[in-house]
Structures are given as structure tokens and as C-alpha cells.
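Q: heads up, no residue letters with this:
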């Protein structure tokens, strides 16, 4: 009798859990639509780096002036995305994502038409303002599809499109720009964006469970010290990925003394590492509070030393490039889970801040590498700048955040308590 009672209780519990899970008509297609959106965004971002010489020549400006367009995109992510999240705080995440992809089309379409560098800078800022907001809102929708406790996996899914962009989208965009002109590259990005927009309209679930938040809640999250500590940890730690990625070309041609034709291979190897690390990191982030970050940062420190000491050998450089991409991306889902654990009532804004931190890391890594090169320390010296920055991020995390517990998940504000609101779906695993 006791056995039957126990089995009945188990069955009841399974029924309760099943009823609490969201019902999505096309879950795999929903996730595909989100990844396609981030693929389009990533192709536009990384593809711009590959055509900078082309639009500099066409618009009759120097390379340093042309880099203002790249910098403007980063400012769009850092400043524009959080601003959009605050303005559209109450919007349904489905509506927000569709609106963001429309703004993405405007930014890239106008980029293709820009008659001078000044307007191109403005257009790249508009395009960049979409990125962080899209990743944040996309992570909320992905978490809704996966169900409770899968915030890391959800963010990794959304990031998956970006990692594919580094492997295929960026090289293809650069090739199109070189073959048909830089404006055609941006029109190609628009075409991919249109496809992503159609997929979002067709496959994103229509439900009030994806409703937005109040501006007051979003702003309240910005007053939490742990949030800003995590942003600092991300900006410092992830910078080493850019202290390497930015200088892969010189690593191959100057340090390893190989032909420039090897550079695309090195970039692809790095991108493959990012894709692998992203998927593994998403799984670890949902199970361990700290391991994804501490293992990721610790692993990349070892690899940076190997590159700095023996990176002149291509047989060592290529595996290390794969490893740097993998270990850094292994840490990023944990950063997202910890951020949203400290502000569970503002997951979309936390996603935007995570992307903002990554763009700050881009600047820090590139600047740090430039400093070591200007000092005359050699081509591979950029990795030591990355080593110092990542070590600082790891130490800051261990000393200030690693043992802190996330904020308690707020109660359901509306609806049936058995059905979790999306704000509950991206949460940190307790320390």
C-alpha cells in the first residue's frame, strides 16, 4: 500500500511539473529563429571588420578614421542596447525581438547607402544598438522554451548563432565585400536579417508569459553592486579573447612566418573552438555556480602562456587558438546565469549588459595588445596583455563574487503560481 501511495505521489509530482512547463508549438523552430537572428547580427558585426579597407577607400578616409564606424557599433551595444531595454521594458519579448530585427534591417540598409563616413558611423551605431537587446530578449524566450533552471543552455543557444557567424558568416561576408563591393556585403546582411525576421514572426510563441517588466524593476537591478562586479569580471576576463582574435593575422604571418592564406584557417579554428566552448559552457552553467567561469578563465591563462612562449610554431598555435576560443566561450554562459541570478527580475537587461561587457572586453583586449606592440615586445606579446586582464578578472571574481548567493527569485506577479513567469526561468544555480 505504501508503495502504491509513493508511486501515486511521484505521478502527481510529474504531472505538476509537466503542467508548469510552457507549451511551445514549434520549440526547435523557435530556437532556430533566435539563432538565425544572432547569426545575422554577428555577420554584420564581424563582416564590417573584414571590409574596413574597402569602405575607407570608397569614402576617401584613412583607416584610423574608418575605424570610427567599428567603434560606433561597439558604442551602440554598450549604450544603445540598455537604453532600448529600458524604453521597451513593458513590451512583450516577441514584439521586442521583431522590432529589434526591423531596426537591424534599417541600420544595415542605411549602412549600405551611406554616402560618407559621418552617416556610416551613425548607421553602425543604430545597428549596434540592436545586439545586446536582441541577445537579452532572445535569452528570455529561449529560457521559456527550455523551462526552469536552463538559463545557461538558453543563453548558449542564442549565442550559438554568433559563434557560427565567426566561422562562416564573417569570412563569407568579407569575401562578398571583396568580390562585389562593401555595400553588397551590407545588403547581404540585410537579406539574412529579412530571413531571420520572417522566422521570428512565424515561430516565436504568442503568449502573455513573455510580457515585459516595469522600468522601475529594470532600474532597480542597476543599483545592485553584484551586477556591476560581474560586468567588471566579464569585461576584464573576456578581454583576452580579443587580445588574441584581433591579432591572429600577425600571429600567422609574422610570428609563425606562414603565408597570409593560412589566416582564414586560423580564424575558422578559433571560431570552431568558440562554438564548442559555448555549447559545453551552457550545460555547466546550469549545474555549477562557479565552475564555468573559473575553469574557463583558468584554462585560457594556461593557453596564453603557451602561445606567448611557443606560438611561433603553427602546430602549437592552431590548437591553442582553438583552446582560447573554447575556454573563453565556456565562461560566458556562466556570466549570464550569475548576472541574472543577481537580478532575476531583469533578465533581458542582464543579457544586454553581458553583451555590453563583451564589447568593452573587445576594446580592452585590442588596446592592451596595441600597448605591448607599441612597446616593441614582439608580435606574440599581445597575449601577455590578455593574461594580465583575464587574471585580474579571475581574481576579482574569486575575491568578491564566487561565494555570494544569487538574489531570491521573485514570486509570480501575475497568473497561476504553478506556471513560472519568464523572469523565473533564467536563474543561477545556488552557490
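A: That came in fine, so what should we check first? Source: prediction; values computed, not measured.

Q: use CA for all of it now, contacts and neighbours both
A: Fine.

Q: What's the end-to-end length of stretch 47-66?
A: 14 Å (Cα to Cα, to the nearest Å).

Q: and it, how far from the chain's centre?
A: Relative to its parent chain, stretch 47-66 has a centroid offset of 25 Å by Cα atoms, centre = their mean, to the nearest Å.

Q: Next: stretch 138-152.
A: On Cα atoms, centre = their mean, the centre of stretch 138-152 falls 15 Å from the chain's centre.

Q: In that stretch, which residues are buried?
A: Neighbour counts over stretch 138-152 (16 or more other Cα atoms under 10 Å) mark 138-152 as buried.

Q: try this one side by side with the last:
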């Protein structure tokens, strides 16, 4: 790997944990809550708008696809803007989409507003990833990403159950209003606190050429596989909790909260150690993650083991995922405007492919866990045969 890659501009006086970074995380929390909260709102939403549950499920698919294609498209659109301007526009579009969702009586309008929200979410996250690392000293980039991605993990612990509860008490529209309200302080904080300077200007063709780098492609594939394993198992967790484990319905949110709590711990640990010890995290965490998914498939009929392993798997999945995101941004340093888009697209490609693949193995209740183990095994094999491991000597953070 060439060693003279352009790096994002950082102020020599950059604070270690600037307040605007936490406001970015608040916006990510709102967006993560929006992305996942529909699971608990679909039945009432479908009845209210007069559509089938299957049709209502298209809202989730539309959001996921919008995230995948939106990351590079929105990043290209915003590459001439400053970080402050781009982030502000995306969060305000996201806010407006949720206001429209909350007031519309048309399913078609709701579907279009979800696509708009997904595009804004993808653009925001792509830009926020590179902005966050540029706001802190170079040796704290992974910690900045941990704060940012922590917004998503907190959404799984607090935001998603809270959205479902709010929907049950006040109706599904109230959940959309709540997400819109959360965006207000984030938008104000971005306008006041995020630096207004533009990212380093690199010709668009040169930014796309970065995708030819074997190191970047390798880490993007690994990130997609790990995230596919995570969401393939998580999407179909409820049938395992109420099936082989023999637990009642109220235990499903408990299982999800445990996984979310583990994911928050994992992304936090990755933030503390990935800058200096990312190689070790990947080398040790990968095989342990594989073992954990296989163990879940075998021990799913034992509630205590299931719940304990979900906590561990959440931590491992997001520790590896957070470390791989940091590596993608490092490998894509020659694409200052699109590097975050590459990371966002890789993660969301996995988030789409994992559940779609898991559908094929639902004949066995623990099939998604076995699939996740297989996906991690493929990732480990790919890392072994594709050259030096991600984060090796050529690309050490």
C-alpha cells in the first residue's frame, strides 16, 4: 500500500471528545431508531392505512435499499459542500420526511417519505463518518467512530423499544413525531458546532479509483459479511426466543435489549483499542464470533445460554464491525468525500443480504444462527486467502 495517501484535515488543537461529535451521535440515534422501530409499528400502521401486513413490510425494504444506493449518490451530491452544510441539509430532510410520515393518510406518500428518509440517512452517515474522524486527533479516530456508531447501538437498546412503546400508547404516528423532534437539537448543534470548512478536494474520478485498491475492497467485503451475519440472526431472533427457547412473547424485547447492550459495549471497546490494537481485535474476535453463532444454534433451547450468548454476540459483532469501519476509512483516505459512503454502503449491503439469505434457512428455527456462523467462516477464509489481514503492516492505523 502506498504510504503517502491524503488524510482528512485535522486541527492540531482538535479536542479529544468535542461536543458536536455527541450531537452527531444524537442524530445517528434518531436515524437508527427510525430504521428499526417499524418492526413494532407495522400491524397498527397497516390497519390504519388499509394495506396488508406484507405491503407494509415494503417500508422496511425500501428504507434498506435506499440506504445502500443512497450512500454513494448522496456523498457525490454533497462533495462540494462543507461538512456543516451537508450534515445540516441531510438531517433537515430526514426531519421533514418524518413530519410527512406522521401526517399522511396515504401509504404511497408514506413509502416515498421512507425512501427520502433513507437517502438522507445514508448521506448523513457517509458524511458524518469522515467528519467525526476529522474532528479529533489522528490517534483517536476509532474512538470518534465509537461515539458516532454508539448512537445506533443505543437506538437498539432504548430507541426501538421506546418507539414501540410510544406507538402502543399513542399510535404509530407519535413514534414518527418523536424521531422528528430528536432531530431538532441535532440540527441546531450541527449548525453551531461542526466546522464549516470543506473536505479536501479530490477529482471525482480519482475518488472512485480508490475502489480499485485491493485493501479497501477486502475490508469492505469483510464488513459486509460480518454485518450480514449480524442482521441475518437478529432479524429472525423472535421465532427462536418463542420457539426453541420456550419463552413467552415479552422476552423478545428483553433479548433484543441484551443484544443491543452488548453491541454498545462492543463498539465502545473497539473505540478504545482499534486505533492501536485493531489487528488483535480482528484476529481474536473473528473466530470467537464464529464460535458464538454456532453455540447459539446448538444451545438455543436453553434460555439462560441463549440470553447470555446474545449479549456476547452483540458485543463481538459490533466490536468487529466498528473496527472494520475504521479500516475502511483508513484505506479510503484518498477519497475524502466518498470514504464514508464506501463504509456505509458496505454495512448496509450486509444488512440487506443477511436477512434475505436467512429467509432461505427458516425451515429450521436456528437456521439463521447457522447461516451467521457460515458467513463469518466465509469472512475468515476470505481474509486468509486474500493477502495480508485487514489492518496489517500495510494499513495499520
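A: All right, it came through fine. Quantities reported herein were computed from a predicted structural model and do not represent experimental measurements.

Q: Give me the TM-score for this pair.
A: Superposed pair, TM-score by TM-score structural alignment, normalised by the length of the second structure: 0.91. Supporting alignment: 388 aligned residues with a Cα RMSD of 2.3 Å.

Q: Out of the buried residues of stretch 138-152 of the first structure, list just those in strands.
A: When those are checked against strands (DSSP state E), there are no matches.

Q: wait, which of the residues you listed is closest to residue 184 of the first structure?
A: Taking Cα to Cα as the measure, residue 184 of the first structure sits nearest to residue 138 out of those, at 27.7 Å.

Q: Relative to residue 37 of the first structure, how far out is the closest one?
A: 9 Å.

Q: which ones are touching the aligned residue in the first structure for residue 172 of the second structure?
A: Using TM-score structural alignment, the partner of residue 172 of the second structure in the first structure is residue 182. Contact analysis of residue 182 of the first structure by Cα atoms under 8 Å, 6 or more residues apart in numbering lists 51, 54, 55, 112, 176.

Q: Surely the first one touches residue 180?
A: When you say that, I think you mean residue 51 of the first structure. No: assessed by Cα atoms under 8 Å, residue 51 of the first structure is found out of contact with residue 180, at 11.3 Å.

Q: out of the two, which sits in the busier spot?
A: residue 51 (20 against 11; other Cα atoms under 10 Å).

Q: Tell me the residue in the second structure aligned with the more buried one.
A: In the second structure, the residue paired with residue 51 of the first structure according to TM-score structural alignment is residue 41.

Q: If we ignore the residues flanking it in sequence, what's nearest its match?
A: Among residues not flanking residue 41 of the second structure along the chain, residue 172 sits closest, at 5.8 Å (Cα to Cα, 6 or more residues apart in numbering).

Q: on average, how far is stretch 223-232 of the second structure from the matching bit in the first structure?
A: With mean Cα distance after the TM-score superposition for the first structure, stretch 223-232 of the second structure departs from the first structure by a mean of 1.7 Å once superposed.

Q: That stretch aligns to what range in the first structure?
A: Against the first structure, stretch 223-232 of the second structure falls on residues 234-243 (TM-score structural alignment).

Q: Give me the distance from that stretch to the chain's centre.
A: Centroid separation for stretch 234-243 of the first structure versus its chain: 13 Å, with Cα atoms, centre = their mean.

Q: List the buried residues of that stretch.
A: 234, 235, 236, 237, 238, 239, 240, 241, 242, 243.

Q: Stretch 210-217 of the second structure now?
A: 210, 211, 215, 216, 217.

Q: Likewise for stretch 251-266 of the first structure?
A: Buried residues in stretch 251-266 of the first structure (16+ other Cα under 10 Å): 251, 252, 253, 254, 255, 256, 258, 263, 266.

Q: May I see these organised as a markdown table, with secondary structure added?
A: A markdown table is the format used below for those (DSSP: H, G, I helix; E, B strand; the rest coil):
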| residue | secondary structure |
| --- | --- |
| 251 | helix |
| 252 | helix |
| 253 | helix |
| 254 | helix |
| 255 | helix |
| 256 | coil |
| 258 | coil |
| 263 | helix |
| 266 | helix |
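
Q: Pick the one among those residues closest to residue 212 of the first structure.
A: Nearest member of these to residue 212 of the first structure, counting by Cα to Cα, is residue 266, at 41.7 Å.

Q: That closest one reaches residue 319, doesn't it?
A: No: applying Cα under 8 Å as the test, residue 266 of the first structure and residue 319 come out as separate, 9.5 Å apart.

Q: what's around the closest residue to residue 347 of the first structure other than its chain neighbours, how many residues?
A: Counting by Cα to Cα, 6+ apart, residue 347 of the first structure lies nearest to residue 340, which is 5.4 Å off, once chain neighbours are set aside. The number of residues packed around residue 340 of the first structure, counting by other Cα under 10 Å, is 30.

Q: now do residue 216 of the first structure
A: For residue 216 of the first structure, the neighbour count with other Cα under 10 Å is 10.

Q: In the second structure, what sits opposite it in the alignment?
A: Looks like residue 216 of the first structure aligns to residue 205 there (TM-score structural alignment).

Q: what do you get for residue 302 of the first structure?
A: Structural alignment (TM-score structural alignment) places residue 302 of the first structure against residue 291 in the second structure.

Q: any idea which helix or strand carries that match?
A: Using DSSP states H and E, the element containing residue 291 of the second structure is helix 251-299.

Q: So which other helices or strands are in contact with that helix?
A: Secondary-structure packing of helix 251-299 of the second structure (3 or more Cα pairs under 8 Å, 6 or more residues apart in numbering; DSSP states H and E): helix 141-154, helix 237-242, helix 303-331, helix 367-385.

Q: Now do it and helix 303-331, the angle between them.
A: Taking axes from the mean of the first three to the mean of the last three Cα atoms, to 10 degrees, helix 251-299 of the second structure and helix 303-331 form an angle of 90 degrees between their directions.

Q: so how far does helix 251-299 of the second structure sit from its counterpart in the first structure?
A: Mean deviation of helix 251-299 of the second structure relative to the first structure after superposition (mean Cα distance after the TM-score superposition for the first structure): 1.5 Å.

Q: Tell me if I'm right that the residue nearest to residue 347 of the first structure and residue 352 touch.
A: No: checked against Cα under 8 Å, the pair residue 340 of the first structure and residue 352 is beyond contact range at 10.9 Å.
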